[in-house]
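got a structure for you, letters missing:
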């Protein structure tokens, strides 16, 4: 089935590059299949190998002067890791792909009609590509401490922990702490409680973070994002991966 990419979003290390992205190419990852077929087997046998992940995008040439212009962010070609989040739609609970990666390339192509675009790839570093769900409706703006709306993950609880990604795209104030809370029934009879290990480091500006809980931790069916701190404007996006099976890195 073919679907339009209109209404999607892409964040790189806290910068919203959505308005400068022409297209999104290969987004994938997982364990490489290793052939373990022995001579006494009558069919192929495979096991999971090295974890991998990748994102490929094509960006328009936008030299700025905005701080989040694609050329300003991508042309640096940092040697350190970047954190990427691709949102397949920006509704609360929408699918989102997340990756801690090295940026590979910034190759320009000038078409005959004068269009100038750049091909960029992100290749995973240590973690695989992680598909999760948005706990914010795209970018959320808080002007004071706020309890966000919840997302129903459908079943629960699970017993394999979670990973979460935060992108802060704009900030005014001293600091903001973004954390996850959980409930088995959306707070009706089971009060909202902080997820153990589900609090990001207090943010003081634009940036991105990844956190993970214990691998054997119980996570309830409903999750939400709350903020605390001293600030007048915090614009951010959060994606959460609640593991249905054991995950080991």
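Good, I have the coordinates. None of these values were measured; they are calculated from a predicted model. Numbering: from 1, shown residues only.

From now on I want contacts and neighbour counts done on CA atoms only, so please keep to that.
OK.

Please point out which parts of the helix or strand in which residue 196 is found sit buried.
Per DSSP states H and E, residue 196 falls inside strand 193-199. The neighbour-count criterion (16 or more other C-alpha atoms under 10 Å) identifies 194-199 as the buried residues of strand 193-199.

Against which helices or strands is it packed?
Helices and strands touching strand 193-199, as assessed by 3 or more C-alpha pairs under 8 Å, 6 or more residues apart in numbering; DSSP states H and E, comprise strand 162-183, strand 207-212.

closest one to residue 81 among these?
strand 207-212 (10.7 Å; C-alpha to C-alpha).

what's the angle from the closest one to strand 162-183?
Put simply, strand 207-212 runs at 80 degrees to strand 162-183, going by axes from the mean of the first three to the mean of the last three C-alpha atoms, to 10 degrees.

Now strand 207-212: buried residues?
207-210, 212.

Tell me which two in those are the farthest apart.
Pairwise over those, using C-alpha to C-alpha, the maximum falls at 207 and 212, 17.4 Å.

give me the number of residues near residue 79?
Residue 79 has 9 neighbouring residues, counting by other C-alpha atoms under 10 Å.

swap in the one 5 residues further on?
Residue 84 is surrounded by 27 other residues when neighbours are defined as other C-alpha under 10 Å.

which SS class is it?
strand (DSSP: H, G, I helix; E, B strand; the rest coil).

go on, residue 73?
Going by three-state DSSP: residue 73 is helix.

Please report the number of neighbouring residues for it.
19.

how near is it to residue 131?
24 Å (C-alpha to C-alpha, to the nearest Å).

What about this protein, which residue is the most distant from its middle?
What lies farthest from the middle of the chain is residue 40; by C-alpha atoms, centre = their mean that is 43.5 Å.

What strand or helix carries the closest residue to residue 58 other than its chain neighbours?
Leaving aside its chain neighbours, residue 58 sits nearest to residue 119 (4.7 Å; criterion: C-alpha to C-alpha, 6 or more residues apart in numbering). Per DSSP H and E: residue 119 is located in strand 116-124.

Second structure follows, compare the two:
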């Protein structure tokens, strides 16, 4: 794949599309903590992996309008937020996800007149996960819909998956989003529901993270399917199919 820029990227925060108010994403990081286990008989450092962590930091423009970013972030919620950075808006695109605490919302008024806010988040419970987009950015369904299959490259794997859902708007009673799998994109192997791959019904904006059993087999192709009583549902879904044993 050719080198790419960061043009056309998106940042979603707990069912809110913050993309239009974000000037830069300064850090998308994660991984295990490094533990020093250097013995006295060693001439160089020895390290092993510790607890997983992650963070997504950003710079936001000041937008106090209803529906803008300031009313959302200035509340400084103490509960978890779900962060998802979409690299582009295409099926199969990479997306970084994090269940996190919002640490700050610090304003700076520059001598050139610019007024921006620095935001930082820190992982809570799971660490940063790089996922694959099952929707091309935001998807709008006007009735129950079977999404297009996304090829995860190889399969099956035997270590389960995690998935994230952002719901931006629902017109109607509720929408339920679930994952389905197939070994060949439904050509000969019919699509079936992923065990443990269903999100809770959503009645309005919000975000969820789900995880299947750790040792569960997951096929090569995945898709996002909607059901429910609604006339419009706007949402985004990504999934991380584990290639190796993963613990949280």
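Good, I have the coordinates. For clarity, every value in this text was computed on a predicted model and none was experimentally measured.

now what about the TM-score between them?
Once superposed, chain against chain, the TM-score is 0.97 (TM-score structural alignment, normalised by the length of structure 2); 247 aligned residues with a C-alpha RMSD of 1.3 Å.

List the buried residues for stretch 39-59 of structure 2?
52-59.

Adding secondary structure, write the residues you listed out as JSON lines.
Formatted as JSON lines, the buried residues of stretch 39-59 of structure 2 follow (three-state DSSP):
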{"residue": "52", "secondary structure": "strand"}
{"residue": "53", "secondary structure": "strand"}
{"residue": "54", "secondary structure": "strand"}
{"residue": "55", "secondary structure": "strand"}
{"residue": "56", "secondary structure": "strand"}
{"residue": "57", "secondary structure": "strand"}
{"residue": "58", "secondary structure": "strand"}
{"residue": "59", "secondary structure": "strand"}
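
Show me which of those is closest to residue 2 of structure 2.
Out of the buried residues of stretch 39-59 of structure 2, the member with the shortest distance to residue 2 of structure 2 (by C-alpha to C-alpha) is residue 56, at 24.9 Å.

Could you pull up the residues touching the closest one?
By C-alpha atoms under 8 Å, 6 or more residues apart in numbering, residue 56 of structure 2 lies in contact with 25-29, 83, 98, 120-122.

Who wins on neighbours among those?
Top of these by neighbour number is residue 98, holding 31 neighbours under the definition other C-alpha under 10 Å.

Please verify my assumption that that residue contacts residue 126.
Yes. Residue 98 of structure 2 is within contact range of residue 126, at 7.5 Å (criterion: C-alpha atoms under 8 Å).

on that earlier part again, now, which of the buried residues of stretch 39-59 of structure 2 sits nearest residue 6 of structure 2?
For the buried residues of stretch 39-59 of structure 2, the nearest to residue 6 of structure 2 is residue 58 (13.8 Å; C-alpha to C-alpha).

Would you quantify the distance from the closest one to residue 38 of structure 2?
36 Å.

Check residue 184 of structure 2 too.
Following C-alpha to C-alpha, the distance that separates residue 184 of structure 2 from residue 38 of structure 2 is 48 Å.

neighbour-wise, which of those two wins?
Neighbour count, other C-alpha under 10 Å: between residue 184 of structure 2 and residue 38, residue 184 has more, with 17 against 13.

Tell me, how many residues neighbour the residue lying closest to that one once chain neighbours are set aside?
Excluding its sequence neighbours, the residue lying closest to residue 184 of structure 2 (C-alpha to C-alpha, 6+ apart) is residue 221, at 6.7 Å. Residue 221 of structure 2: 22 surrounding residues under other C-alpha under 10 Å.

Just list the residues touching residue 221 of structure 2, thanks.
Neighbours of residue 221 of structure 2 in contact, by C-alpha under 8 Å, 6+ apart: 149-152, 181-185.

Could you dump those residues into TSV and include distance to residue 228 of structure 2?
Formatted as TSV, the contacts of residue 221 of structure 2 follow (distance: C-alpha to C-alpha, whole Å):
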residue	distance to residue 228 of structure 2
149	20
150	23
151	26
152	27
181	20
182	23
183	26
184	27
185	24
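
Show the buried residues in the residues you listed.
Here, 16+ other C-alpha under 10 Å leaves 149-152, 181-185 buried among the contacts of residue 221 of structure 2.

number of nearby residues for the closest residue in space to residue 142 of structure 2 that isn't next to it in sequence?
Nearest non-adjacent residue to residue 142 of structure 2, counting by C-alpha to C-alpha, 6+ apart: residue 232, 4.3 Å away. A total of 17 residues lie near residue 232 of structure 2 under the criterion other C-alpha under 10 Å.

Surely residue 232 of structure 2 is within a strand?
Yes. Residue 232 of structure 2 forms part of a strand when assessed by three-state DSSP.

now it: how far from residue 201 of structure 2?
Relative to residue 201 of structure 2, residue 232 of structure 2 is positioned 14 Å away (C-alpha to C-alpha).
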